[in-house]
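Peer 1: Can you look at this prediction? I've put the sequence above it.
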Amino acid sequence: MNLQKNISFIVFAIFFIILSIGLFTDTKKIQSPLINKKLPEIVLPDLKSQNMISHNFLPKETFLLNVWASWCQACIVEHEKIKNLSNKGIKIVGVNYKDQREDAIGWLSIYGNPYLFSYSDKEGRLGLELGVYGVPETFIIGEDGIIKDKIVGPITDEIINKRIDPLFRKNND
């Protein structure tokens, strides 16, 4: 009887520890295995024209690859920051993720379009290759096509100051 209580207690304790680790892990700090790897080759339709766009159309300088959707509430919160970064001259390419084309185009007409262009990733293929598990997510891509950083969740002033601005300053020096 005591042995059974001890085993039950140990199982409960292990479960509690695993649950605690999961609850207190900051998903925004999870390092992507793609950091310091080449951005996967992209061939997807342009959101507006529906013409196929390859990775050859990506900027040849450091840029942001922002994964967004019209159904994403956090994307609305983030969008003003994205527009401000674009207004500062930072190149931004959008990836419209698992969305309806008409909804996405309407969303951009309401909230503004800071993107050089947006890929339409309706089936989530590119998102899968990039390890996207929610929107918004933003990748900082170096001029060499290497993924320098991955930002999970909405971009904030703190993220801009600590993670985005330093990489763009370094590349403009």
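Peer 2: Yep, it's here.
Peer 1: Only C-alpha atoms from now on, for both contacts and neighbour counts.
Peer 2: Fine.
Peer 1: Would you mark the buried spots in stretch 148-160?
Peer 2: Residues of stretch 148-160 classed as buried by neighbour count (16 or more other CA atoms under 10 Å): K148, D149, K150, I151, V152, G153, P154, I155.
Peer 1: Spatially nearest residue to the second one (excluding sequence neighbours)?
Peer 2: By that I understand D149. Residue nearest to D149 in three dimensions, not counting chain neighbours: I140, with 5.1 Å by CA to CA, 6 or more residues apart in numbering.
Peer 1: Go ahead and flag the most central residue of this structure.
Peer 2: Central residue of the chain (CA atoms, centre = their mean): E137, 1.7 Å from the mean position.
Peer 1: Show me the buried residues of stretch 148-160 that map onto helices.
Peer 2: Among the buried residues of stretch 148-160, no member is found in helices (DSSP state H).
Peer 1: ok, which stretches of the protein are strands?
Peer 2: 43-45, 52-54, 63-68, 91-97, 118-121, 137-141, 147-152 (DSSP state E).
Peer 1: got the angle for the longest one vs strand 63-68?
Peer 2: The one in question is strand 91-97. With axes from the mean of the first three to the mean of the last three CA atoms, to 10 degrees defining the directions, strand 91-97 sits at 30 degrees from strand 63-68.
Peer 1: Below is structure B, check it against A:
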Amino acid sequence: MGKLIRFIPLILFVVLGVVLYRGLSLNPTELPSALVNQQFPEFSLYSVNDEKTLKTNADFKAGIKLVNVWGTWCPSCRAEHEYLLKLSKTNRFTIYGLNYDDERAAAQKWLAALGNPYQFSLFDELGKLSINLGVYAAPETFVIDHNNIIRKRFAGPLNANIWRHEFEPLIAQIESEQQAGK
């Protein structure tokens, strides 16, 4: 029994090492979401740019959609904004914004000064849609397919490298599914 007690620290060290090694292999930008492979939640929110224009799921264009969660208080959102402007020039998908935990006037000023990559941006004043999507912080980007099914959730700012590795293969796959009538 006395000899066994001497090995307890070694056993604990090995177990701790395995747990830490497993943690280091995880991707911090990949957030699990119960909504992946589920319908995009129903919403009824006003536009950032027009507080009298109510938007709903019916206002989404047909096809592939990116929903980008952003806020004027978010330095990473500012870093990815130029790339979103570049992406908005494509006709492969439509980008929508979800203004998160922000003030409408600040959001309007931001879009006027930096450019507006969004078909429209929703002002989620009470945070209801953000909560339904399980948003932790900004920026987060969701890929929604042509059937309004959430296919991906990505936390962090987008750039060319991330787009090429994380998004481009999925967009191509959804386009293939769309052409096949799935």
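Peer 2: Right, received. Where do you want to start? As the structure is a prediction and not an experimental result, all values here were calculated from the model.
Peer 1: one step back: please look at the residue nearest to D149 of the first structure and F63 and confirm they touch.
Peer 2: Yes - counting by CA atoms under 8 Å, F63 is a contact partner of I140 of the first structure at 6.0 Å.
Peer 1: Identify the residues contacting the equivalent of S86 of the first structure over in the second structure.
Peer 2: Aligned counterpart of S86 of the first structure in the second structure: S88 (TM-score structural alignment). Applying CA atoms under 8 Å, 6 or more residues apart in numbering, we find S88 of the second structure in contact with T94, I95, P117, Y118.
Peer 1: before we move on, what about V48 of the second structure?
Peer 2: Listed by CA under 8 Å, 6+ apart, the contact partners of V48 of the second structure are N99, R104, A107, Q108, F120, S121, L122, F123.
Peer 1: Count residues in the vicinity of the counterpart of the fifth one in the first structure, would you?
Peer 2: Taking TM-score structural alignment as the criterion, the aligned counterpart of F120 of the second structure in the first structure is F117. One way to gauge burial is a neighbour count; for F117 of the first structure, by other CA atoms under 10 Å, it gives 18.
Peer 1: distance of F117 of the first structure from K91 of the first structure?
Peer 2: 10 Å (CA to CA, to the nearest Å).
Peer 1: Now do the helices in the first structure.
Peer 2: With helices called from DSSP H, the first structure shows them at 2-24, 73-87, 101-111, 125-130, 157-159, 165-172.
Peer 1: chain center to the last one, what's the gap?
Peer 2: In this case it means helix 165-172 of the first structure. Distance of helix 165-172 of the first structure from the chain centroid (CA atoms, centre = their mean, to the nearest Å) equals 19 Å.
Peer 1: Kindly report the same for the shortest one.
Peer 2: In terms of CA atoms, centre = their mean, the centre of helix 157-159 of the first structure is found 15 Å from the chain centre.
Peer 1: residue range for that helix in the second structure?
Peer 2: Alignment of helix 157-159 of the first structure against the second structure: residues 160-162, by TM-score structural alignment.
Peer 1: how much does the matching stretch stray from the first structure?
Peer 2: With mean CA distance after the TM-score superposition for the first structure, stretch 160-162 of the second structure departs from the first structure by a mean of 2.3 Å once superposed.
Peer 1: what residues does that stretch touch?
Peer 2: Outside stretch 160-162 of the second structure, the residues touching it (CA under 8 Å, 6+ apart) are Y83.
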